[in-house]
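Peer 1: just coords:
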């Protein structure tokens, strides 16, 4: 077996092994159904900073002591939960929902551009949900009392705000909520929203009393109960934040075990920890984050309250002093929506949000995933179809790697020309392996042939393949993106199946569980055929073991990648076709004329003889 073929087999086997381990040992986990949280959340305060939300009876804002259990059942519908408070409608080109007047929570939000599945009549994706209903998830803003102020002196999670009659939040019409305590403090909260997913919240306090007052503004994003997550190790879902330029990701299952310093960042001495950036929760495609104004110091907190089963992130801003007859205000932002790359990047540049685009989980190969997605996004905007954009991306990648591929295929052609001389060396060396290697290396040196050059293009394809898989898996632009015909979602496996003759038989293939790998679609089969044809471009190896490995490789990959995203399989097919074309033309230009049809015929004959 010559060194060039040994290296080729080694590289192919390594790539096969990596993908096999990834696919078999780390498959996506089945989502775990969570029990909806049965308690309503109320943010209380302690020492000038908000602490974990606790169950509330729905009484007066700022109520102290240990509250009794709220009589709310897990079966209470979302609609009933929404009816517990008067509401301010939210209506933008991208969002629909409402704000609860009680507590001023932003707790009802759906995304107009995204359905739960491919059916355009399916429900819209729901991002935020009210307390008391299933999957409670909301944003809350407020003031923590300081000095002589008590909890009842500041608006809390159950405060009944005053709003103008007919108030409606749109990009053209912000809304202002107001509330006044008995001591002469008037609180106002103005909420505005753009046409996409960014809310601006300005909190204002006006002191009409006789004494100066100290208090601290904050923002909270809370989730009741651990949410359903994808559960795949290559994707982060949970807390995401940037503080002082550092990106931090915390999984939900790690939050209960966080120590005090990790949970309560800067709680003891707020001024000692000056952090800039943002903090919140990220899902695979959606995100809700609190964002400070550029240059505004704040303390970022991520915590879990076991008694109430609430996951919570907080943005604690410095304490302010409001003198009699004066006012203080603080502005912050709330992002609540889809992690669309272009919009998130624009927010980062427009508002100076540090590393906001890194809320998309680019992974360890970020130096590849980021440019790969940027090119893919550009091609999609140019062509108008993500499937053709993937094919265009493949052409660009192959063009970049062409100098290496050219050297590889030229070397391969020369190796084929040297085949007779190599056979003579094998005959002379006999069983003397050292002599065989020495003479082979001398021959390569004389003819200026590098037997390892064929490995490099294959090895370079491995990180590119993984990076493209990451891009297809985590970016929302690939979600429900069609190509042509039956491929309506490039982020999902090919939906066609050999078990119903690719739709010719009038029945739907049921869920086959672990046997799903046998349900091959059209794209995986084309992948196997394209690998097989590329393999037949070269004369068959004379070594039986080597020939067997080569013969099985296309079909092993066909089954193994059958349940991968169809966009990734489309890339691999395109790569095989372009590689085949390049290799065929380059080898012919070097004087070697591959007998493709002869190799195929001989392959059939060898396969049938091996069966006998």
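Peer 2: Okay, I see it. If you're wondering where the values come from, they're calculated on a predicted model, not measured in any experiment. Residues are numbered from 1 along each chain as shown.

Peer 1: contacts, neighbours, all on C-alpha from now
Peer 2: Fine.

Peer 1: what about the closest residue to residue 401 other than its chain neighbours, neighbour count?
Peer 2: Nearest non-adjacent residue to residue 401, counting by CA to CA, 6 or more residues apart in numbering: residue 457, 7.3 Å away. A count of nearby residues for residue 457, using other CA atoms under 10 Å, gives 19.

Peer 1: for residue 242, same thing?
Peer 2: Other residues within reach of residue 242, judged by other CA under 10 Å, total 23.

Peer 1: Which element, helix or strand, includes it?
Peer 2: Assigned by DSSP states H and E, residue 242 belongs to strand 238-243.

Peer 1: here comes the other one, which I'd like you to weigh against the first:
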């Protein structure tokens, strides 16, 4: 760089320094505002309505207009405070919110859930009651409104009245009443002075509930949970309990009551008059073991009922599915405890339940009660058992002659049957007399399938290694699941299976059954082992004890049944066959066989 270039650069630098020192432009005012804002903002305390990102608070006048638009004549209830008010007795605690006058929680004090805490039948997270009216073409949800609560204690129990004063003599009131020592909650809904403001002739009561899992065995709970209802024309009906799919029923006729039924507990509503119609549905989220099923109940209340001076009266039931309690709540309500079809229903209703209650008043050990039930039933049925065994012994004595007839007539089954019937008539033996006593005992055996899985008295009661007789007993948990069997091993079921095989072997010693039927009789205990592995321990224990008593009966009867004496008696009967008249059954059976043989001969 030469001298001239260096001199030029120095002069340019001096000119720039002079310019920015004496002639620089003024800083724009916007820059100063930004800088000032950054310095002041941290110390500002702005109200919520002016915070960055918060919605501005509307003036009261605009809020009133908005509420008036949304709720119409009910706008006075749009603002208020949510508080829980409690109804409580020795059995149940019920929390009701001043917002909506809605039941938020129901706790059953005397029953524990699987987590050992009191059963929470209803919670605000799993249950929703919605009461809707139509006013001037708009659907108004009464459970979105705020009410004032007045609690009073009367001689019969506790009462809470939730009131919303709309002015001009118009009020909405919800009244709840809980008596001492009761699971029933009285409920009255009254819309006073609002007849002209409600423009649709029906009020909707919608009830959505996710049934909380209360038992350890959620699968058994699911197949015993559903929605039941009772119509004035057809009586009791239900959505299929065992369904794991979405199920829906629409009923366009008067309904008296509806129940959200779990295995051991019920939540129900009953109308003093009736609901005009209803819609019910259930579905299952199989991936959520904390919920049994989802239930929805939609009931329609006639407008004239709630606008009448006395209002519409209802009753809730929140409590155990106990036959003795539910039978007093309403007509047909005890059917929530399904005891089977007749004759199993009759056996449970008139034999097992009274017998169980009688023993329960004396003993507090349910294992011993089950043993005594077995002994009493077996004692009463012992004449039938003796007759059945005696019939099998007679058939065993006749077996050589029966085999001879089969061999003689070969493939001519019709002729063989006629000869067999002739032999039976000669010796005075009825071939089905051994089956009838067994058939008469079948309703009792089957009734147990309905009785034990639903007996709330057994819930949480332990015996031997079973910690809960209403649940399966497990001595071994498997790391995998066996189809149709499960992921555990029930010892009572194994004992029942072994004892059944033992009895089958004992009966085969006096039975004439041969071929595939003989093998099939040994397969039945194995089949029941798979079926009963996840059933309550009380049921498999009952069958196990019953098998032991049956085996003892057979050993005892065998001492009094002398096959030689039977053979002598049958021979005497054969000699006197000509003087003995055929029974009506034998005559009809013989005539049927002859007719069949003649028909076959014509072909």
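Peer 2: Yep, that arrived. Predicted, not measured: the structure shown is a model, and the values here were computed from it.

Peer 1: What does the TM-score come to for these two?
Peer 2: TM-score for the superposed chains, counting by TM-score structural alignment, normalised by the length of the second structure: 0.65, backed by 468 aligned residues with a CA RMSD of 4.3 Å.

Peer 1: picking that back up, how big is the offset of the strand holding residue 242 of the first structure relative to the second structure?
Peer 2: If you overlay the two and look at strand 238-243 of the first structure, the average distance to its match in the second structure is 3.1 Å (mean CA distance after the TM-score superposition for the first structure).

Peer 1: which residues sit against the helix or strand following that strand?
Peer 2: Beyond strand 238-243 of the first structure in the direction of the C-terminus, DSSP H and E gives the next helix or strand as strand 246-251. The contact list for strand 246-251 of the first structure (CA atoms under 8 Å, 6 or more residues apart in numbering) reads 236, 237, 238, 239, 240, 241, 242, 355, 358.

Peer 1: One more: stretch 177-190 of the second structure?
Peer 2: Against stretch 177-190 of the second structure from outside (CA under 8 Å, 6+ apart): 87-92, 156-160, 171-176, 306-319.

Peer 1: try stretch 373-380 of the second structure
Peer 2: So stretch 373-380 of the second structure is contacted by 355, 356, 542, 545, 546, 549, 550 (CA under 8 Å, 6+ apart).

Peer 1: Quick one: average offset of it versus the first structure, please.
Peer 2: Looks like 4.1 Å for stretch 373-380 of the second structure (mean CA distance after the TM-score superposition for the first structure).

Peer 1: quick check, distance from that stretch to the centre of its chain.
Peer 2: 30 Å (CA atoms, centre = their mean, to the nearest Å).

Peer 1: just the helices in the stretch 501-603 of the second structure please.
Peer 2: Using DSSP state H, counting those that start in this stretch, the helices assigned to the stretch 501-603 of the second structure run over residues 516-532, 537-560, 563-575, 584-602.

Peer 1: Now do the last one: distance to the chain's middle.
Peer 2: Pointing back at helix 584-602 of the second structure there. On CA atoms, centre = their mean, the centre of helix 584-602 of the second structure falls 51 Å from the chain's centre.

Peer 1: Repeat that for the longest one.
Peer 2: For helix 537-560 of the second structure, the distance from its own C-alpha centre to the chain's C-alpha centre is 32 Å (CA atoms, centre = their mean).

Peer 1: That helix vs helix 516-532, what angle?
Peer 2: Orientation check (axes from the mean of the first three to the mean of the last three CA atoms, to 10 degrees): helix 537-560 of the second structure against helix 516-532 gives 150 degrees.

Peer 1: looking just at contacts, which helices and strands does helix 537-560 of the second structure meet?
Peer 2: For helix 537-560 of the second structure, the packing partners by 3 or more CA pairs under 8 Å, 6 or more residues apart in numbering; DSSP states H and E come out as helix 366-409, helix 491-508.

Peer 1: highest average neighbour count across these?
Peer 2: helix 491-508 (a mean of 20; mean count of other CA atoms under 10 Å).

Peer 1: contacts for that helix?
Peer 2: Contacts for helix 491-508 of the second structure (CA under 8 Å, 6+ apart): 473-475, 518, 521-522, 525-526, 528-529, 532-533, 537, 540-541, 543-545, 547-548, 550-551.
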